[in-house]
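Participant: Give me a model of this one.
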Amino acid sequence: MTAAQERSYTELAPRYCIPYQKGPVDMASLFGNTNPVTIEIGFGMGDATARIAEAHRECNYLGIEVHRPGVGKLLWEIEQRHLENIRIIEHDAVEVLMDMIPDQSVAAFHIFFPDPWPKKRHHKRRLIQRPFTDLLVQKLKTGGYVYMTTDWEDYAYWALREFSATPGLLNPYWKAGEAEAENGFARGQQWRPETKFERKGKAKDHRIWELYLIKGTSLETQN
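Facilitator: As a prediction, the model looks like this:
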């Protein structure tokens, strides 16, 4: 951690970081309002998280991250940008969702550039696979969305298959009757800031793959 990150962590964590607990949290009490809550899983250094929260102060953002320097950096961003709509949980995301997040309480999940675990023997460690995707659906409100990005083509197709096999998730970018190659991937969302991992991927001439799926029984549930 840099000196600034360490200072921010020491001074601001008691205010903005929520300790892990084996029991559901009340989102309204957590943020002091009933605004919709987006959960970002693995926010890295938090740059994109802070920029999105700053642009949408009418929404709440709960970041889950285990990398303490990243937590310190996001706390620094919170202070610099005067943000009151971000809270952080420094713990394993699967346990947080299972133990702390009430069912049907989340408006959106952001999962930007998760670890691709590129070696085949490590694929079982990838975050995006069932039954984790079923857990996301369980926590989402009807009409809520999951938004994932990656610069690894293999992971993109892997995630598309896992999301497509998850009951309750609908893909507004899937076009029936069209060739399956690249069908189902989303267009870039203009409101999403570029991340550090995205810049690294582009420097390697990697394409950015995006997935955007909605919870519901029909696409008419999209907000």
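Participant: use CA for all of it now, contacts and neighbours both
Facilitator: Noted.
Participant: does residue 143 belong to a helix or a strand, and which?
Facilitator: Assigned by DSSP states H and E, residue 143 belongs to strand 140-150.
Participant: Just the strands from the chain, written as ranges.
Facilitator: Using DSSP state E, the strands of the chain run over 37-41, 60-64, 86-89, 106-112, 140-150, 169-170, 209-215.
Participant: Please render the ones you listed as a markdown table that adds mean neighbour count and distance to residue 20 to the earlier fields.
Facilitator: Below are the strands of the chain laid out as a markdown table (neighbours: other CA atoms under 10 Å; distance: least, CA to CA, whole Å):
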| stretch | mean neighbour count | distance to residue 20 |
| --- | --- | --- |
| strand 37-41 | 23 | 15 |
| strand 60-64 | 25 | 10 |
| strand 86-89 | 22 | 7 |
| strand 106-112 | 23 | 18 |
| strand 140-150 | 22 | 20 |
| strand 169-170 | 24 | 28 |
| strand 209-215 | 24 | 27 |
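Participant: Among those strands, which comes closest to residue 3?
Facilitator: strand 86-89 (19.9 Å; CA to CA).
Participant: tell me what the closest one is packed against?
Facilitator: Here strand 86-89 touches helix 3-16, strand 60-64, going by 3 or more CA pairs under 8 Å, 6 or more residues apart in numbering; DSSP states H and E.
Participant: same thing but at 10 Å, please
Facilitator: helix 3-16, helix 27-31, strand 37-41, helix 47-55, strand 60-64, helix 68-81 (3 or more CA pairs under 10 Å, 6 or more residues apart in numbering; DSSP states H and E).
Participant: To compare with the earlier structure, here is another sequence to fold:
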Amino acid sequence: MKNNIITPRYNLEGVFLRQIHSFVCRKGRTTTSQLSAIKKYWSLIGVDFQLNALNFSSIFKHRAPIILEIGFGSGESLVKTAMNFPEKNFLGIEVYKSGIGSCLHYASSYQIQNLRIIYYDATEVMYNMIPDDTLSKVQIFFPDPWHKKRHHKRRLLKNIFLKIITKKLIIDGILHIATDSESYAFYILDEIKDIKNYKNLSEKNNFVKRPVSRIITKFEKKGLLQGKKIFDLMFQLKK
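Facilitator: Okay, here's the model as predicted:
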């Protein structure tokens, strides 16, 4: 597994160009168990970043609809969802090594066969690795809301990224977002409203009820106990 999660960029004079990302490259603590899982199972489930589009037939054992999850955290809910839907293939993207190790541990424990994961910046993965018109669903659960206004530029779900997703989804494919930040939820609605390909599946053109297929995570349970409201947004890609 490669250790870098972003592609460094330089100008013509060779000066490093600082980029704005939706995450911070912090050195979080990776446990011995997580490091062990990476060593043991990355070659079985992990997919290294590349500048060419993936051939999904070569990385998955069976041909099936592909669901992409961006920022899967510990990976526990992603693994359980993959286990609940063996007739579908799941691809996860995460930038924190602790989450990668944790996900690999869960996947090996449940002997999951229909899951692959990528350790890299999701924006670059979407641009370079995901072929157009291939994903049946993209799910992004509890992305960092970057609450302070000066940090809004770091938000992942801006208009430009939402447009990229339209190119990767198949027609009638689904974009499902969940957040516990009301301000971010309305920000997303505002960013997506002018993208004509998306049809909001909410009757009131705002939020939907949590689908039973979306497993409640530990993070979400903690938020609910604190009285936080959860917002589910769901859109379908139309011609």
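Participant: okay if I get the helices and strands packed on strand 86-89 of the first structure as JSON lines plus distance to residue 159 of the first structure?
Facilitator: Formatted as JSON lines, these follow (distance: least, CA to CA, whole Å):
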{"stretch": "helix 3-16", "distance to residue 159 of the first structure": "31"}
{"stretch": "helix 27-31", "distance to residue 159 of the first structure": "29"}
{"stretch": "strand 37-41", "distance to residue 159 of the first structure": "15"}
{"stretch": "helix 47-55", "distance to residue 159 of the first structure": "22"}
{"stretch": "strand 60-64", "distance to residue 159 of the first structure": "20"}
{"stretch": "helix 68-81", "distance to residue 159 of the first structure": "25"}
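Participant: closest to residue 172 of the first structure out of the ones you listed?
Facilitator: strand 37-41 (19.7 Å).
Participant: Provide the aligned range in the second structure for the closest one.
Facilitator: Counting by TM-score structural alignment, strand 37-41 of the first structure lines up with residues 66-70 of the second structure.
Participant: outside of the matching stretch, which residues touch it?
Facilitator: Residues from elsewhere that reach stretch 66-70 of the second structure (CA atoms under 10 Å, 6 or more residues apart in numbering): 56, 60, 75, 78, 82, 87-95, 114-118, 121-123, 126, 130, 134-143, 169, 173-177.
Participant: related to what we said a few turns ago, mean deviation of the strand holding residue 143 of the first structure from the second structure?
Facilitator: When the second structure is superposed, strand 140-150 of the first structure averages 0.4 Å from its matched positions, counting by mean CA distance after the TM-score superposition for the first structure.
Participant: how many degrees apart are that strand and strand 106-112 in direction?
Facilitator: Strand 140-150 of the first structure and strand 106-112 meet at an angle of 10 degrees, taking axes from the mean of the first three to the mean of the last three CA atoms, to 10 degrees as the criterion.
Participant: could you give the angle of strand 140-150 of the first structure to strand 209-215?
Facilitator: Using the same axes, to 10 degrees: strand 140-150 of the first structure against strand 209-215 is 170 degrees.
Participant: Figure out how far strand 140-150 of the first structure is from the centre of its chain.
Facilitator: How far strand 140-150 of the first structure lies from its chain's middle: 8 Å, per CA atoms, centre = their mean, to the nearest Å.
Participant: so what does that strand touch, helix or strand wise?
Facilitator: Against strand 140-150 of the first structure (3+ CA pairs under 10 Å, 6+ apart) you get strand 37-41, strand 106-112, helix 132-139, helix 153-164, strand 169-170, helix 196-203, strand 209-215.
Participant: Which residue numbers in the second structure does it align to?
Facilitator: So strand 140-150 of the first structure is aligned with residues 169-179, judged by TM-score structural alignment.
Participant: compared with the first structure, how much does the match of strand 37-41 of the first structure deviate?
Facilitator: Stretch 66-70 of the second structure sits 0.4 Å off on average (mean CA distance after the TM-score superposition for the first structure).
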